[in-house]
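> for reference, the sequence and a predicted model appear below.
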Amino acid sequence: MHYVIYVSQASTPMTAADLESLLSFSRASNTEKGITGLLIYRFSPDTKSGHFIQMLEGDESAVRALYARIMRDKRHHTILPLAEGESPARMFGEWAMGFKNVDDTLLASLPGHSRIGESTFDAAAFENSNDKALELFRIFHDAP
């Protein structure tokens, strides 16, 4: 099972309607392509910016094609790949696209928390270490 994990910054903050539209389209399209995953969105009121982290999993060619389309999507920028690899099984097999809209309180409680676009964000910390990115998704997957 191939997977890709990336982070990005929203071009403009996403409204609830924007997120619902994105998820509705993504879930239908992903089901068709056999892709599962999780999208996490966070709006930061202090910087008035939105950020995404997403994991996609499925057939390698389908995941790579979707990721290439995501890279061209104008709804976000500063797309940073965090991890890519193979896993023996799906982590999110039950979700065509799971979703969490998180706030600062929740994120601040996670190990290694930092904000993309700020000096505390260290993309290099994720390089060659899929474990940190995968652990973040496990936390959200296992949360009640």
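Everything's here; your move. Numbering: from 1, shown residues only.
> can we go C-alpha only for contacts and neighbour counts from here?
OK.
> in which helix or strand would I find the residue most central in space within the chain?
What sits nearest the mean C-alpha location of the chain, by CA atoms, centre = their mean, is residue 54, with 1.2 Å. Secondary structure from DSSP states H and E places residue 54 in strand 49-58.
> the structure to be compared is supplied as follows:
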Amino acid sequence: MKSKIYYLIYISTATRPFSKTELLELLTKSRENNAKLDITGMLLYKNDVFQQILEGPELAVKSLYEKIKMDPRHRGILTALEGSETERQFTEWSMGYCDLNSADAATIPGYSEFMNTPLSDAKFVSHPSICLRFMRMFKANMA
């Protein structure tokens, strides 16, 4: 029997704005570390707010999340949703990424006004399944 893939989505606020260079450095290091841990996922960044999905072995994801919660670059970390799936949603991505502050974000196929919703908006907090749909929508339109 195939084991389930654990996933966790969190939302956090950066303690200070990240430059594009800093975001790319963070992403490069995350991709290297995640590949070693068999973790895949996606990171969205907009107006100093991160929304990230991590998926993989449950212990590895939970351990990484604990490290993220201790990272001084984050504050207000909120677990939006966690659960398990029969297969990975972000198989090929050690960490997919989209900077929604970029002017190019509006050129993503399927872009809509909903994508202008702040990542920390009450819609995501009060209806966490929207976070998962939001991430899947980005993946589908960026793949």
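Okay, I see it. Note that this is a predicted model, so its numbers are computed, not measured.
> buried residues in whichever helix or strand comes after the strand holding residue 54 of the first structure?
Next helix or strand after strand 49-58 of the first structure toward the C-terminus (DSSP H and E): helix 60-72. Applying a neighbour-count criterion of 16 or more other CA atoms under 10 Å, one finds 60, 62, 63, 64, 66, 67, 71 buried in helix 60-72 of the first structure.
> which stretches of the first structure form helices?
Taking DSSP state H, the helices of the first structure run over residues 16-33, 60-72, 104-108, 130-142.
> contact partners of the second one?
Right, the one you point to is helix 60-72 of the first structure. 1, 2, 3, 4, 33, 34, 35, 56, 57, 79 (CA atoms under 8 Å, 6 or more residues apart in numbering).
> centre of the chain versus that helix, how much separation?
13 Å (CA atoms, centre = their mean, to the nearest Å).
> quick one: work out the angle between it and strand 49-58.
160 degrees (axes from the mean of the first three to the mean of the last three CA atoms, to 10 degrees).
> from residue 57 of the first structure, how far off is the aligned residue in the first structure for residue 37 of the second structure?
In the first structure, the residue equivalent to residue 37 of the second structure is residue 33, according to TM-score structural alignment. Per CA to CA, to the nearest Å, residue 33 of the first structure is found 11 Å from residue 57 of the first structure.
> go on, residue 86 of the first structure?
When distance is defined by CA to CA, residue 86 of the first structure is 9 Å away from residue 57 of the first structure.
> follow-up on the earlier one: just the buried residues of the contacts of helix 60-72 of the first structure.
When those are checked for burial by 16+ other CA under 10 Å, the buried set is 2, 3, 4, 35, 56, 57, 79.
> contacting residues around the fifth one?
When you say that, I think you mean residue 56 of the first structure. Contacts of residue 56 of the first structure by CA under 8 Å, 6+ apart are 3, 4, 5, 35, 36, 37, 38, 63.
> can you get me a residue count around the corresponding residue of the second structure for residue 134 of the first structure?
Here residue 134 of the first structure is matched to residue 132 in the second structure, going by TM-score structural alignment. For residue 132 of the second structure, the count of nearby residues is 19 (other CA atoms under 10 Å).
> residues in contact with residue 132 of the second structure?
Going by CA under 8 Å, 6+ apart, the list of residues near residue 132 of the second structure reads 9, 53, 81.
> likewise residue 126 of the first structure?
Counting by CA under 8 Å, 6+ apart, residue 126 of the first structure makes contact with 82, 83, 132, 133.
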